[in-house]
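Asker: The sequence and its predicted three-dimensional model are supplied below.
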Amino acid sequence: MPAMKRFKTSYPGVYFVEAKADGTARPERVYYIVYRRDGRVVEEKAGRQFQDAMTPAKANGIRARRIDGKELPNTERREAERAAKDAEANRWTLNRLWTEYMSHRPAGHALKTDDCRFHKFIAPVFGERLPTEILTLDVDRLRVRLIKQGKAAQTVKHGLALLKRIIRFGVQKGLCEAPNPRKLTITMPKVDNETTEDLDPEELARLIQAIEDEPNVQAANFMRLALFTGMRRGELFKLEWQDCDFERGFIHIRHPKGGKSQKIPMNDAARAVLEAHPHVEGTPYVFPGQGGKQRVTIQVASNRIKARAGLPADFRPLHGLRHLFASTLASSGQVDMLTLQKLLTHKSATMTRRYAHLRDDALRRASDVAGDMFARIGEERPRGKVANLKPS
């Protein structure tokens, strides 16, 4: 293709060539600028007369900004834009990591709760940051601010724990660099989680009667099994009929909180509930949700039972039954802490220790029985005589 004729303008370093306007046959000027950059001559297109409304004066202004370094040449600008786009594609911010993290987790109540925590606590502060851009001071400020806002220590702890999980996930998947531990250390707030929920005999009797009166068989048996086994709500949601070993007398628990799958004994009360419980056709779950899928909530029915029984406002109808199961065994004095830990599928003994004082009370009562017996013997012996305690 022959070189097009160049026409000078009244501005040095600005010229134009004649071409046809796009879509028409009329002639149009295409302006170019010539200047030096870093010791080399740069020649580039400034714009078209009609399409870009380019004039010699505008072209000269572009040339001046290029020379002053206020604007990059077109080629360098495009390269910078491509580099920025590539960098953005590789920029795994907390928002991107969370989206990827969610795609690897099963849908359900736990994921919805974490999604709420992320968007409420983490995203507004760290959403657009890389993990390596977060400092210990940033996390400390967030923790202090949430506590000052009246958030419970346990709520803050859940939020910060989620932040740690997201970062750990990104590092494990090779999506981001691991933060320098000298720059980022996430300190959890201290949580007083020694609270145990219990019911007095009258409250327990009302609860049992409320369960008996509940027309929803699924909800009633769900509550009964929680009371008789101490299983967690999520464990009961995931319970399948194949997990119920009636022959050997065990219930297999799939992935209990904080540990691998385990099994617990199927006591007579639990067996009676399961044997009488209806099987829903087309689903493997003992307590299926809508469409036979895994259940994700039973809150409406459990709160209805709680209200009918007139239980205290702070009593959680499901987790409270787990505490009640554990408290009853611990206070009986017949179950040691290691056995109780295994029944509750606690990963460590730390969580089980909250019930230790109840066992201590049982041992103290047993000790008082011995003390009372010896006291009565002392009162019944003749005065003035010293009992012979030496062995014969």
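Answerer: Good, I have the coordinates.

Asker: going forward, measure contacts and count neighbours with C-alpha atoms only.
Answerer: Fine.

Asker: Can you get me the start-to-end distance on stretch 19-32?
Answerer: End-to-end span of stretch 19-32 (C-alpha to C-alpha, to the nearest Å): 13 Å.

Asker: likewise stretch 94-111?
Answerer: First-to-last residue span, stretch 94-111, C-alpha to C-alpha: 16 Å.

Asker: With stretch 96-110 instead?
Answerer: 20 Å.

Asker: From residue 258, how far out is residue 85?
Answerer: Taking C-alpha to C-alpha, one finds residue 85 at 41 Å from residue 258.

Asker: Grab the nearest non-local neighbour of residue 244.
Answerer: residue 251 (4.8 Å; C-alpha to C-alpha, 6 or more residues apart in numbering).

Asker: Mind checking what secondary structure the one you found has?
Answerer: strand (DSSP: H, G, I helix; E, B strand; the rest coil).

Asker: Residues contacting the host helix or strand of residue 339, please?
Answerer: Per DSSP states H and E: residue 339 is located in helix 337-343. Residues from elsewhere that reach helix 337-343 (C-alpha atoms under 8 Å, 6 or more residues apart in numbering): 230, 264-265, 326, 329-330, 347-349, 352-353, 356.

Asker: Second structure follows, compare the two:
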Amino acid sequence: MADYLLFLLFTGLRRQEVAALKWSAIDLNDLSFTLKDTKNREPLTLPLTDFIVQLLESRKVIKYSEYVFAGDGKAGYLIETRRQVQKVTEFSGVIFTLHDFRRTFITITENIDISAYALKRLVNHKMSSDVTASYIVNDVERLRRPMEQISLKLLQLLKV
């Protein structure tokens, strides 16, 4: 559960996108991963940061499912998190939702002056009718530096 929460925080992804993440979507050679079933129905490929690579490598040792965050239910991946979130709330005294991790990721990204276009791409928000955005090529390598900067800022704030 701790790894799941960290993955949410360090990627800014939606809880279902992370919960249903399969090992087959992760490319440790290219240091990236691809989500095919996203809220906006557009596939998303993101770079893996050093921190997330370490997290995934430690999970691979205990790999026993096609899902990175396996669960006991019929779906095969982690679905119910309320009890664990409640335990974290009791321990920390901080009331939060899983979506707050996405908000935190977005706020940190903006606070460290990552471009709005990179931010939108990182969290898979559509560019709408922004003409300028249609000219920008946002491949996984373009997002690698911003993603690593966000990761380093989070590690600094978490004092890890």
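Answerer: Perfect, thanks for sending it. Quantities reported herein were computed from a predicted structural model and do not represent experimental measurements.

Asker: Give me the TM-score for these two chains.
Answerer: The TM-score (TM-score structural alignment, normalised by the length of structure 2) is 0.72; 127 aligned residues with a C-alpha RMSD of 1.9 Å.

Asker: follow-up on the earlier one: the residue nearest to residue 244 of structure 1 -> structure 2?
Answerer: The alignment partner of residue 251 of structure 1 in structure 2, by TM-score structural alignment, is residue 33.

Asker: Run a quick neighbour tally on that match.
Answerer: 20 (other C-alpha atoms under 10 Å).

Asker: which residues does residue 144 of structure 2 contact?
Answerer: 46-49.

Asker: Go again with 10 Å.
Answerer: 31-32, 46-49, 122 (C-alpha atoms under 10 Å, 6 or more residues apart in numbering).

Asker: Which parts of structure 2 are helices?
Answerer: 2-11, 15-19, 50-60, 82-92, 99-111, 116-122, 140-158 (DSSP state H).

Asker: which bit of structure 1 covers the fifth one?
Answerer: This points to helix 99-111 of structure 2. So helix 99-111 of structure 2 sits over residues 319-331 in structure 1, by TM-score structural alignment.

Asker: The second one now?
Answerer: The alignment of helix 15-19 of structure 2 onto structure 1 (TM-score structural alignment) covers residues 233-237.

Asker: what's the spacing between residue 11 of structure 2 and residue 32 of structure 2?
Answerer: Counting by C-alpha to C-alpha - residue 11 of structure 2 and residue 32 of structure 2 are separated by 12 Å.

Asker: quick one: common contacting residues for the two?
Answerer: Joint contacts of residue 11 of structure 2 and residue 32 (C-alpha under 10 Å, 6+ apart) are 46-49.

Asker: Can you redo the residues you listed as a markdown table, where the extra columns are distance to residue 101 of structure 2?
Answerer: What follows is these, written out as a markdown table (distance: C-alpha to C-alpha, whole Å):
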| residue | distance to residue 101 of structure 2 |
| --- | --- |
| 46 | 17 |
| 47 | 18 |
| 48 | 17 |
| 49 | 17 |
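
Asker: With distance to residue 76 of structure 2 and neighbour count as added columns, please give those residues in TSV.
Answerer: Below are those laid out as TSV (distance: C-alpha to C-alpha, whole Å; neighbours: other C-alpha atoms under 10 Å):
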residue	distance to residue 76 of structure 2	neighbour count
46	24	23
47	25	27
48	24	25
49	26	22
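
Asker: Break down the stretch 151-300 of structure 1 into its strands, ranges please.
Answerer: Per DSSP state E, counting those that start in this stretch, the stretch 151-300 of structure 1 carries strands over the ranges 244-245, 250-253, 262-265.

Asker: Single out the most deeply packed of those.
Answerer: strand 250-253 (a mean of 20; mean count of other C-alpha atoms under 10 Å).

Asker: mean shift between that one and structure 2?
Answerer: Per the superposition on structure 2, strand 250-253 of structure 1 and its aligned residues are separated by 1.1 Å on average (mean C-alpha distance after the TM-score superposition for structure 1).

Asker: ok, and what's touching that strand?
Answerer: 229, 231-232, 235-236, 238-245, 260-267, 270-271, 345.
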